[in-house]
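**Student:** kindly generate the corresponding structure for this input.
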Amino acid sequence: MGQPPHRRGSPVADGGSWPGSPTVITIDTRFSGHHGIARYAREVTGRLSGLEWSGLSSGRNPSSPAGLLDGFRLGRSTRLFYSPGFNPLASAVPQLLTLHDLIHLRPGLPNRSRRLAYYEALIRPVIRRLGRVLTVSETSAEEIRRWVRDDTVEVINAGNGCSSEFTPGAAASRPRRPYFLYVGALRPHKNVPTMLTALAGLPEARLIVVSPDHTRFSTALARHGLSQRAEVLSGLDDRRLASLYRGAATTVLPSTAEGFGLPAVESLSCGTPVVYWQGCKSVREICAGYGTAVESATDVGQWRVALRDALEQPQPVSGFDTGRFCWNRVADRVGGVLRGL
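**Tutor:** Next comes the predicted model:
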């Protein structure tokens, strides 16, 4: 029995193509998970239409040394490799990468020197060779243009999307007491200690954290005396997360830097305002007019006042333009770039 026909807009095989099939694009399908790059990869690749492509799926971490060597598994007919992430392959095939941000390279972050070497030796040459790179916000695009130091490279903001689960229409999660919601990791640029210190001075405040860093977050909550009025959740699906957004008094996003700021979009799409630092440009672009901008990133007093006001004077969001963050639009932009290469 012969091989099944090559379908458009879907992978034909892992790391190869059917015999005789003119596979010209291989897409990195090694990402897994609910949020971050894995979410972006799943949403975008699942919507690419009118393209013939094969998937590269090995079970390896794309950021690992073994993941780099997956380049040797590319099919001989591949003329372009597209990754929804930033990890290149050891391959002579031209590669279109997606640099979501350059936060890894900021001074003071762990393992910065190792990451600088990785970006300088591997990522920048791959980008310069193709002359194009994708990203997810204009904030990230501006940073990448400065970093790549090559005016011939086109940095394309393909945007980012938000799941259709995040709407204000469904029933909210109704708490016994009002709560704040934080969604994200526990990394230096997330500025979590400022938020926790501010909340520690609000005895009436409750906090729900949605994060993959369950153990470390629990330790941080205990350190700030918040264990009895905070909860850490992990691995939620979109429906459960959307319910938590709807039930929150506000979503807290104290980051000093973000490539995009997906929790802000999700929260506002659910009708819940956001308290954020006004100096975080990408978040400010999303939230302007739909939340509270705190002037200082680290002034605990300012954050405490903003959070108390959010509890005492709730301001549900209406009129937020969710159409700006549509996955179909993102996939159309990515597909357009791929077709043009």
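**Student:** switch to C-alpha atoms for all contacts and neighbour counts from now on
**Tutor:** OK.
**Student:** now stretch 289-302: buried residues?
**Tutor:** 290-294, 296-298, 300 (16 or more other Cα atoms under 10 Å).
**Student:** turn these into a markdown table, columns for secondary structure.
**Tutor:** Shown next, in a markdown table, are those (DSSP: H, G, I helix; E, B strand; the rest coil):
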| residue | secondary structure |
| --- | --- |
| Tyr290 | coil |
| Gly291 | strand |
| Thr292 | strand |
| Ala293 | strand |
| Val294 | strand |
| Ser296 | coil |
| Ala297 | coil |
| Thr298 | coil |
| Val300 | helix |
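**Student:** between those residues, which sits nearest Ser91?
**Tutor:** Nearest to Ser91 out of the buried residues of stretch 289-302 is Ala297 (Cα to Cα; 42.4 Å).
**Student:** quickly note the distance from the nearest residue to the closest one once chain neighbours are set aside to Cys287.
**Tutor:** Take Ala297 and drop its neighbours on the chain: the residue closest to it by Cα to Cα, 6 or more residues apart in numbering is Trp277, 5.6 Å away. For Trp277, the distance to Cys287 (Cα to Cα, to the nearest Å) stands at 10 Å.
**Student:** here's the other one to compare against:
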Amino acid sequence: MTTSSGLVINGRFTVQSLSGVQRFAGEITRALARIWPEGAPSPRLLAPPGRLTESDGFGFAVEQAGRLKGQLWEQIDLPRLAGKRVLLNLGNTAPLFVRRQFVVLHDAAVFAQPQGYSWKFRLWYKILQMVLCRTGARFVTVSRFSQREIARHLGISADRISVIPEGGEHIRQTPADTSILDQHHLTGQRFVLAVGNLAPHKNLRALSTLARALDERGIPLVISGGANPSVFGAAAVLPHPALYVGRVTDGQLHALYQAASCFVFPSLYEGFGLPALEAMACGCPVVASSIPALQEVCGDAACYADPADENDIMAGVQRVLDEPGLSAQLREQGFARAALYTWDRAARALLALTEGAGVA
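**Tutor:** Next up, the predicted model:
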């Protein structure tokens, strides 16, 4: 895959609501802009029509072009606009019939956790990714675990999938907005924090035993994120009692991480596990599921619990709260671990791939 005409970044993420995939795309794009070689032609960041989701920009100028939106824009308008340049797709999807392109696949959840997605979504993603495997697309993912999972489910060699890290420093660089602590009467109070939604693989329902145990001690379980059962189905279970603060800004999330006595992350499946890295970057002790991706990212900087065992999760959190010196040890190890994962490091790894394709 070689070209002398430069790089185009698929900017569909710039008009999408912010979730983990869009976070990755935005932060890696800003980091690419910071480290882009002086004198080299800048990439074109192409986006569909619509309202941009970030007011502070993405490092490169956003060019909104085309007449379509969503998947149709990506499949029809984007290839025409990109021309013969190499296309960089950062968010799991890409045009089917572009020969020279990179595609970042964050995980294989649509195969491994199908209950979390509608049948239409599953069908489209499976068709899309399987067709891309039979083109010249080069794949990138965010952990060794995801590399193995994607290769297994798509039936391709792991050698076709490059691995780059994610970063967590963005949350620490956003000034903490402590008004959320005052608003919910958390200032100066011990509390345990969880971040997620009611998608089945996020496993928030496994915090029910913990919530009751903490309540008996007068310690709130605070949950941030989408927690509307109407979105995730009647089977969604809300841990009770808990304090639900809803979706928060980065500044508010920074304040919550910074003030929490412990962060608990009970996921059944992750491709990377960005919230755990964010918590460590903010000095919050982490209790994480003993699943491969989180063990890969957190290393020895977290306590682990079986996500299928509510009592084990409760015991892990109570250990962090009560064992002398453990909380301070996890904070120190968490800072050191988080320092290994930065967006600039991730961007350099991605840039090295594009340089290998002759586009930088």
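**Student:** circling back: quick one: map the residue nearest to Ala297 of the first structure onto the second structure.
**Tutor:** When the second structure is aligned by TM-score structural alignment, Trp277 of the first structure is paired with Ser289.
**Student:** and the strands in the stretch 1-150 of the first structure?
**Tutor:** 11-14, 25-28, 53-56, 80-82, 95-96, 132-135 (DSSP state E, counting those that start in this stretch).
**Student:** and Pro316 of the first structure, which of those is closest to it?
**Tutor:** Nearest to Pro316 of the first structure, of these and by Cα to Cα, is strand 132-135 at 30.9 Å.
**Student:** list the contacts for the nearest residue to Gly85 of the first structure once chain neighbours are set aside?
**Tutor:** Nearest residue to Gly85 of the first structure, sequence neighbours excluded (Cα to Cα, 6+ apart): Thr98, at 4.9 Å. Neighbour list for Thr98 of the first structure: 83-86, 133-135 [criterion: Cα atoms under 8 Å, 6 or more residues apart in numbering].
**Student:** would you agree the match of Trp277 of the first structure is in contact with Glu270?
**Tutor:** No: look at Ser289 of the second structure against Glu270 with Cα atoms under 8 Å: they stay out of range, at 9.7 Å.
**Student:** all the helices of the stretch 101-250 of the second structure, residue numbers only.
**Tutor:** Using DSSP state H, counting those that start in this stretch, the helices of the stretch 101-250 of the second structure run over 109-112, 119-133, 144-154, 169-173, 179-183, 208-216, 229-232, 250-259.
**Student:** most packed of those?
**Tutor:** helix 250-259 (a mean of 22; mean count of other Cα atoms under 10 Å).
**Student:** contacting residues for Asp306 of the second structure?
**Tutor:** Counting by Cα under 8 Å, 6+ apart, Asp306 of the second structure has contacts 289-290, 312-313.
**Student:** closest one of these to Ala259 of the second structure?
**Tutor:** Of the contacts of Asp306 of the second structure, the one sitting nearest to Ala259 of the second structure (Cα to Cα) turns out to be Ile313, at 20.5 Å.
**Student:** the closest one matches what in the first structure?
**Tutor:** Under TM-score structural alignment, Ile313 of the second structure pairs with Trp303 in the first structure.
**Student:** that match and Met195 touch, don't they?
**Tutor:** Yes: taking contacts as Cα under 8 Å, Trp303 of the first structure lies within contact range of Met195: 7.1 Å.
**Student:** now do the residue nearest the centre of the first structure against Ser218 of the first structure, distance only.
**Tutor:** Centroid check for the first structure by Cα atoms, centre = their mean gives Gly36 as the closest residue, at 3.7 Å. With distances taken as Cα to Cα, Gly36 of the first structure is found 22 Å from Ser218 of the first structure.
**Student:** what does Ile27 of the first structure give?
**Tutor:** Counting by Cα to Cα, the separation of Ile27 of the first structure from Ser218 of the first structure is 37 Å.
**Student:** higher neighbour count, Trp303 and Met195 of the first structure?
**Tutor:** Trp303 (28 against 22; other Cα atoms under 10 Å).
**Student:** distance of the more buried one from Gly235 of the first structure?
**Tutor:** Taking Cα to Cα, one finds Trp303 of the first structure at 28 Å from Gly235 of the first structure.
**Student:** residue boundaries of the strands in the stretch 201-350 of the second structure?
**Tutor:** So, for the stretch 201-350 of the second structure - with DSSP E, counting those that start in this stretch - the strands run 221-224, 243-246, 262-265, 286-289, 303-305.
**Student:** of all these, which lies closest to Pro200 of the second structure?
**Tutor:** Of all the strands of the stretch 201-350 of the second structure, strand 262-265 comes closest under Cα to Cα, at 13.4 Å.
**Student:** so where is the closest one in the first structure?
**Tutor:** Under TM-score structural alignment, the match for strand 262-265 of the second structure is residues 250-253.
**Student:** what's next to the matching stretch, contact-wise?
**Tutor:** 179-183, 190, 195, 245, 263-264, 267, 272-277, 310-311.
**Student:** quick check: Ala194 of the second structure vs Cys284 of the second structure, distance?
**Tutor:** Counting by Cα to Cα - Ala194 of the second structure and Cys284 of the second structure are separated by 11 Å.
**Student:** between these two, which is the more surrounded one?
**Tutor:** More crowded of Ala194 of the second structure and Cys284, by other Cα under 10 Å: Cys284, with 30 against 23.
**Student:** ok, that one touching Leu256?
**Tutor:** No: counting by Cα under 8 Å, Cys284 of the second structure stays clear of Leu256, with 9.2 Å between them.
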